[in-house]
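A.B. asks: curious how this folds, go ahead:
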Amino acid sequence: MTGSTILPQSQQHYLVITALGTDRPGIVNTITRHVSSCGCNIEDSRLAMLGEEFTLIMLLSGSWNAITLIESTLPLKGAELDLLIVMKRTNANEQQATPNTLWVKVDVQDSPHLIERFTDLFDSQEMNIAELASKTQPALGDNPPRLNIQITAHGPAGWPVEQIEDTFHQLCTELKAQGSISIVNHPQNQEKDGVI
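C.D. replies: Just a heads-up that it's a prediction; the model follows:
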């Protein structure tokens, strides 16, 4: 978190920014320094390298003046750095009741539609996908490319834990994937783990 003033949440304003451009040394520091100079706090951030491009996503908070200042100055800073900048105002994320959290990791031989198969699985169980990361590992010698997937999802109370575990294991078996699943039931603080 950056900035010097902490406002009550009711007085905070929020902005999501995405910066996309060619990676080079110092570029992330330049952006974060500019955010700080405008008086904004970095609430959350993600950075990823995609090909030769980097993407930085940040959730900023601050007073109305601080958010307005970053909205008016960041496009100019982006132009100096040859970055594509996208910004959108948002609200604080209301903490909804999500008593069940699920993490899965999958390692599988790469082929089309694999990520879709797993997102379909969570959608069919009425789960909200909170985070998804995937990375293709290139072929090594005679070994074909591998795909690594990590997903975090949330489910409501009364959610059938055994059903999602069984469905996940069946999908991994069908795809000849190595998969692990970890489920935390927050109210009872009970954790279940399974690896296939």
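
A.B. asks: C-alpha from now on. contacts and neighbour counts both.
C.D. replies: Will do.

A.B. asks: now stretch 155-163: buried residues?
C.D. replies: Buried residues in stretch 155-163, counting neighbours by 16 or more other C-alpha atoms under 10 Å, are found at 155, 159.

A.B. asks: neighbouring contacts of it?
C.D. replies: Stretch 155-163 is touched from outside by 97-102, 126-128, 183, with contacts defined as C-alpha atoms under 8 Å, 6 or more residues apart in numbering.

A.B. asks: hey, where'd the strands end up in this structure?
C.D. replies: Listed from the start of the chain, the chain has strands (DSSP state E) covering 13-22, 41-50, 53-62, 84-90, 100-109, 128-137, 146-155, 178-185, 190-195.

A.B. asks: could you dump those into JSON lines with distance to Leu121 added?
C.D. replies: Putting these into JSON lines (distance: least, C-alpha to C-alpha, whole Å) gives the following:
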{"stretch": "strand 13-22", "distance to Leu121": "29"}
{"stretch": "strand 41-50", "distance to Leu121": "25"}
{"stretch": "strand 53-62", "distance to Leu121": "27"}
{"stretch": "strand 84-90", "distance to Leu121": "29"}
{"stretch": "strand 100-109", "distance to Leu121": "12"}
{"stretch": "strand 128-137", "distance to Leu121": "11"}
{"stretch": "strand 146-155", "distance to Leu121": "11"}
{"stretch": "strand 178-185", "distance to Leu121": "13"}
{"stretch": "strand 190-195", "distance to Leu121": "17"}
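
A.B. asks: next, the structure of the following sequence, for comparison with the previous one:
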Amino acid sequence: MKQSLVFTAIGKDKTGIVSELTKLVWQFGCNIDDSRMGIFGDQFSIIMLVSGTKSAINQLEVRLPLLAHSMQLLTIIQRTHSLGMELSDDQVTVEFSGKDAPGILKEVTEFFARRDLDLISLRSKADKRTEKISSQLIFKLSDEISLETLKPEFNHLCEQLSISGKLLHI
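C.D. replies: Take a look at the predicted model:
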């Protein structure tokens, strides 16, 4: 029976971190089901969902902190269950951009949370030089909300926030 764990690692950015982490996952015959990484200032951050046999996950759970310590990374490791949140027909991608201002991302995420839509993925970047924000979010649609209902409401929100936005059905 497959088991899953999610881990987060953060530390000073240096070449080879992802290579070492993925090598360890591979050594135990585990699979990387999902991952996100980024560089924030001079700090590296990664979150990874890994699956494998019970024995493999047990071994990875023991060895991962040792590798992370040797690379001066802080880690959090947690067992989890796969929820089958792969890309499917009931998901929508939200993209928006515009002049950056405090609260824009809060307003957009709150808009979808009030409609009980599950946020699956979020990527947002504010460019200090141009003072622009660019974001992409992926939500799981509910049976009660349709894309046709969301579009005009989201367009109205974009007008209120003075941003450009669009909804794309995946």
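
A.B. asks: just give the TM-score of the two.
C.D. replies: Once superposed, chain against chain, the TM-score is 0.91 (TM-score structural alignment, normalised by the length of the second structure); 169 aligned residues with a C-alpha RMSD of 1.8 Å.

A.B. asks: residue contacts, the most centrally placed residue in the second structure?
C.D. replies: Centroid-nearest residue in the second structure: Ser121, 4.3 Å away (criterion: C-alpha atoms, centre = their mean). Listed by C-alpha under 8 Å, 6+ apart, the contact partners of Ser121 of the second structure are 136-139.

A.B. asks: kindly report the same for Asn148 of the first structure.
C.D. replies: By C-alpha under 8 Å, 6+ apart, the contact list for Asn148 of the first structure reads 105-108, 134-137.

A.B. asks: going through those residues, which ones are buried?
C.D. replies: Those of the contacts of Asn148 of the first structure that meet the buried threshold are 105-108, by 16+ other C-alpha under 10 Å.

A.B. asks: any chance of these in JSON lines, plus distance to His169 of the first structure?
C.D. replies: Formatted as JSON lines, the entries for these read as follows, by distance: C-alpha to C-alpha, whole Å:
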{"residue": "Lys105", "distance to His169 of the first structure": "12"}
{"residue": "Val106", "distance to His169 of the first structure": "11"}
{"residue": "Asp107", "distance to His169 of the first structure": "13"}
{"residue": "Val108", "distance to His169 of the first structure": "13"}
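
A.B. asks: closest to Leu175 of the first structure among those?
C.D. replies: For those, the minimum distance to Leu175 of the first structure (C-alpha to C-alpha) is 7.4 Å, reached by Val108.

A.B. asks: just checking, that closest one touches Leu175?
C.D. replies: Yes: A contact is recorded between Val108 of the first structure and Leu175 when judged using C-alpha atoms under 8 Å, the distance being 7.4 Å.

A.B. asks: go through the second structure and flag its longest helix.
C.D. replies: Across the second structure, the helix with the greatest residue count (assigned by DSSP state H) is helix 54-70.

A.B. asks: residues in the first structure matched by that helix, start to end?
C.D. replies: Alignment note (TM-score structural alignment): helix 54-70 of the second structure is matched to residues 64-80 of the first structure.

A.B. asks: please say which position in the second structure Tyr14 of the first structure maps to.
C.D. replies: With TM-score structural alignment defining the correspondence, Tyr14 of the first structure maps onto Ser4 in the second structure.

A.B. asks: contacting residues for that match?
C.D. replies: Listed by C-alpha under 8 Å, 6+ apart, the contact set of Ser4 of the second structure reads 49-52, 57, 79-82.

A.B. asks: same check on Ser51 of the second structure?
C.D. replies: The neighbourhood of Ser51 of the second structure, defined by C-alpha under 8 Å, 6+ apart, consists of 2-5, 30-33, 57.

A.B. asks: go on, Val104 of the first structure?
C.D. replies: The contact partners of Val104 of the first structure, by C-alpha under 8 Å, 6+ apart, come to 149-152, 179-182.

A.B. asks: also Ile151 of the first structure?
C.D. replies: Shown here is Ile151 of the first structure, whose contacts under the criterion C-alpha under 8 Å, 6+ apart are 102-105, 129-133.

A.B. asks: before we move on, back to that, from the middle of its chain, how far away would the match of helix 54-70 of the second structure be?
C.D. replies: Using C-alpha atoms, centre = their mean, to the nearest Å, we find the averaged C-alpha position of stretch 64-80 of the first structure to lie 24 Å away from the chain's own average C-alpha position.

A.B. asks: that stretch vs the second structure, mean deviation?
C.D. replies: For stretch 64-80 of the first structure, the mean distance to aligned residues of the second structure following superposition is 0.9 Å (mean C-alpha distance after the TM-score superposition for the first structure).

A.B. asks: contacting residues around that stretch?
C.D. replies: Residues from elsewhere that reach stretch 64-80 of the first structure (C-alpha under 8 Å, 6+ apart): 12-15, 19, 34-35, 38-40, 60-61, 84-85, 87.

A.B. asks: switch to 7 Å and redo it
C.D. replies: 13, 15, 35, 38-40, 84-85 (C-alpha atoms under 7 Å, 6 or more residues apart in numbering).

A.B. asks: then stretch 15-23 of the first structure?
C.D. replies: For stretch 15-23 of the first structure, contacts defined as C-alpha under 7 Å, 6+ apart pick out 52-61, 67, 82-90.
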